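[1] What would the 3D arrangement of this be:
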Amino acid sequence: MIQIAIFSDVHGNLPALEAVLEDIERRGIQQKFCLGDLVDFAPWGNEVIEKIKDLNIPCLMGNHDERIAFDIPVVPLSKHSQEETDARFIAIDHSKKNITEENKKFLSELPFHLKLNYKIGKKHWNIQLVHSSLSSNDTYLYEAENDDIFVNMLQESQSDTIVMGHTHLSFKKSFEHKKWAINCGSVGRSKEENRLASYLILTMNEHQILPEIVQIDYPLEQTVHGIEESGIPNYYASFLKNEKVSII
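    Take a look at the predicted model:
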């Protein structure tokens, strides 16, 4: 049996990341992978990057990582309210000004995809890791999508399981021939009702892959206080507290 942990979308929320890493450590899982979006919306972007670097956790380039690394202009999104649009511009500008040049370089060199192969007995399992999809790190794929979308991704990547993040909403979808499409949710900015930090454990044996979405508490008030004491709009503190804000 082999177990690996996969997480995504930390978004500068160091207290949430530390809680997830402690939970993974408590379970004795050695192999960890991150699907990207280390920065924006909470004030510990540099500390999160340093933690990933210090622990040598393989990490993909999320869309927010790419924007900060290459100073890509922020474009308003039609799905966002004016309130969120204004807050988003300020929060991303905060990252652009505060992430160190060394850490921007680190973000700029992150891989776009990662393919894992595990051999257990006579069986090879292929695990495809993406931030959001095979062709983009900014595509929103939800559980309600037509199954053909995920089946095609599995076929294109020649994988048994594809794991993604980006939407901040976890799900597990099983298909024929023991295949899975999974969203591991978000560590630092969950859009689920409970706002808990979310990550994925994959347990593999010679016969099957068993996915488990783990959701845990973290010191939320510490994150809220950190946002309120930073130059990041309090909008994001209210969101984490699940107060009524205009957000999609």
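[2] CA atoms for contacts and neighbours, from now on please.
    OK.
[3] Quick check: Lys173 vs Ile213, distance?
    The gap separating Lys173 from Ile213 is 12 Å, by Cα to Cα, to the nearest Å.
[4] More neighbours: those two, which one.
    Taking neighbours as other Cα atoms under 10 Å, Lys173 and Ile213 compare with Ile213 leading, 19 against 15.
[5] what residues are up against that one?
    Counting by Cα atoms under 8 Å, 6 or more residues apart in numbering, Ile213 touches Ser170, Phe171, Cys184, Ser198, Tyr199, Leu200, Ile201.
[6] packing partners for the longest helix belonging to the chain?
    As far as residue count goes, and with DSSP state H defining each element, the longest helix of the chain is helix 82-98. Contacts defined by 3 or more Cα pairs under 8 Å, 6 or more residues apart in numbering; DSSP states H and E place helix 82-98 against helix 63-70.
[7] Tell me the helices and strands packed up against the helix it packs on.
    helix 82-98, helix 101-108.
[8] Dump these to CSV, plus mean neighbour count.
    Output for these, formatted as CSV (neighbours: other Cα atoms under 10 Å):
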stretch, mean neighbour count
helix 82-98, 18
helix 101-108, 16
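[9] Can you say which of the ones you listed is nearest to Thr139?
    Smallest distance to Thr139 across the helices and strands packed on helix 63-70 (Cα to Cα): 18.1 Å, for helix 82-98.
[10] tell me, how many neighbours does His113 end up with?
    19.
[11] I'd like the distance between it and Met1.
    25 Å.
[12] quick one: which of the contacts of Ile213 is nearest to Ser133?
    Once Cα to Cα is applied, the member of the contacts of Ile213 that ends up nearest Ser133 is Cys184, at 13.3 Å.
[13] Tell me which residues touch the closest one, please.
    By Cα under 8 Å, 6+ apart, the contact list for Cys184 reads 6-8, 163-165, 169-171, 198-200, 213.
[14] Show me where the chain has its strands.
    2-7, 31-34, 114-120, 123-129, 161-164, 171-175, 179-183, 197-204, 209-216 (DSSP state E).
[15] this one as well, want them side by side:
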Amino acid sequence: MIKQEIAIISDIHGNSLALKKVLEDINNRGIKTIINLGDSLYGPLDPKGTFELLQKHNVISISGNQDRFIRENLSEKTDFITLEYVKSQIDDKVIEWLNSLPFDTIYDDKIYCCHASPQNDSIYLLESLEKDYVAIKDKNEIDALLTHVKQSIVICGHSHVSKIVETDNKLIVNSGSVGLPAYDDDLPIYHKMENYNPYANYAILSFYDNSIKVDKIAIKYDSESAAKLAELNNRDDWATWIRTGIV
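    This next block holds a predicted model:
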């Protein structure tokens, strides 16, 4: 018998179309608790609409590196066209919410929640960046990053690729990305993250009397409309990532 169910979402990146479908699916399953692991609004899409959906559904949210990026650049004009677009779309209520987001949180004394890793919102917890590929870190290396985390369950995002990893000490769940199924980055070295499909991803944690189940969920939505919005806002690269899940 299920004692508790929790939906885990992350990396929405302003994709309200994807988020709406994910929230509908969560609601249809009767799940009441939703935890959002950050990078909620940044992107050439619909930051204000995304915020409103999160508020409407009483989603528990923490900050991601891109949420921090918005906060740190509110007062000065930058050369980042997507950042300036996001800033033009959000109001004081959204800014107040962004400023209120914690770096991490603990849910129900048993789940540690962070965007990337406990040390840094930009350092992958599970992934190791090699010269020509992305690998999974050694389990001892993962446990070392979680030394000060007392909880046996850890949930994270940031890489946009869903994973379930069990070490000697922890169960770690990366829920993947709701709104952006692929991207590339130059830091700390050039790398690509790809899902090879355009679906919106999230995860469900189910607690039974003596066990835990993790479900990785992929939801089809109107990704073409989201891609066209990215194009309208001068991000053809985002449009490709949203359409295909490939860089």
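[16] now for the contacts of Cys184 of the first structure, which pair is the farthest apart?
    The distance between the two most remote of the contacts of Cys184 of the first structure (Cα to Cα) is 14.3 Å, for Ile6 and Leu169.
[17] These two: who's more crowded?
    For Ile6 of the first structure versus Leu169, neighbours defined as other Cα under 10 Å are more numerous around Ile6 (25 against 19).
[18] what's the matching residue for the more buried one over in the second structure?
    Matched across to the second structure, Ile6 of the first structure falls on Ile8, judged by TM-score structural alignment.
[19] wait, doesn't its match sit right on Ala203?
    Yes - at 5.1 Å, Ile8 of the second structure counts as touching Ala203 under the criterion of Cα atoms under 8 Å.
[20] Where is the longest helix in the second structure?
    When the second structure is parsed with DSSP H, its longest helix is helix 16-28.
[21] list the contacts for Asn98 of the first structure?
    Going by Cα under 8 Å, 6+ apart, the list of residues near Asn98 of the first structure reads Asn46.
[22] which residue lines up with it in the second structure?
    Counting by TM-score structural alignment, the partner of Asn98 of the first structure is Gln89.
[23] ok, the counterpart of Lys53 of the first structure in the second structure - how many residues close by?
    Aligning on TM-score structural alignment places Lys53 of the first structure opposite Gln55 in the second structure. Using other Cα under 10 Å, Gln55 of the second structure is surrounded by 13 other residues.
[24] how far away is Ser136 of the first structure from Leu17 of the first structure?
    Using Cα to Cα, Ser136 of the first structure is found at 25 Å from Leu17 of the first structure.
[25] Can you tell me, leaving aside adjacent residues, what's nearest to Val151 of the first structure?
    Phe175 (7.7 Å; Cα to Cα, 6 or more residues apart in numbering).
[26] now the one you found: how far from Asp148 of the first structure?
    For Phe175 of the first structure relative to Asp148 of the first structure (Cα to Cα), the value is 10 Å.
[27] Could you do Leu210 of the first structure as well?
    Leu210 of the first structure is 22 Å from Asp148 of the first structure, by Cα to Cα.
[28] between the two, which one's more packed in?
    Leu210 (13 against 9).
[29] correct me, but the more buried one touches Leu200?
    No - Leu210 of the first structure is beyond contact range of Leu200, at 10.4 Å (criterion: Cα under 8 Å).
[30] thinking Asp185 of the second structure is in contact with Glu194, fair?
    No - with contacts counted by Cα under 8 Å, Asp185 of the second structure stays clear of Glu194, the gap being 11.7 Å.
[31] Would you mind telling me which of those two has the busier surroundings?
    Glu194 (19 against 10).
[32] The residue nearest to the more buried one when sequence neighbours are not counted and His160 of the second structure: what is the separation?
    Using Cα to Cα, 6+ apart and skipping the chain neighbours, the partner closest in space to Glu194 of the second structure is Ala182 (4.4 Å). Distance, Ala182 of the second structure to His160 of the second structure, by Cα to Cα: 7 Å.
[33] Now for the two: what residues contact both?
    Met193, Glu194.
[34] and Asn46 of the first structure, how many residues sit next to it?
    Neighbour count of Asn46 of the first structure, defined by other Cα under 10 Å: 20.
[35] That one: what's it in contact with?
    Gly12, Val39, Asn98, Ile99, Thr100, Asn103.
[36] Give me the distance between it and Gly62 of the first structure.
    Asn46 of the first structure is 15 Å from Gly62 of the first structure, by Cα to Cα.
[37] Kindly report the same for Gly226 of the first structure.
    Taking Cα to Cα as the measure, Gly226 of the first structure and Gly62 of the first structure are separated by 23 Å.
[38] next one: Phe89 of the first structure
    Taking Cα to Cα, one finds Phe89 of the first structure at 18 Å from Gly62 of the first structure.
[39] Could you do Asp86 of the first structure as well?
    21 Å.
[40] Give the aligned equivalent of the residue nearest to Val151 of the first structure in the second structure.
    The pairwise alignment with the second structure assigns Phe175 of the first structure to Thr167, based on TM-score structural alignment.
[41] can you tell me which residues contact its match?
    The contact partners of Thr167 of the second structure, taken as Cα under 8 Å, 6+ apart, are Lys139, Asn140, Ile142, Asp143.
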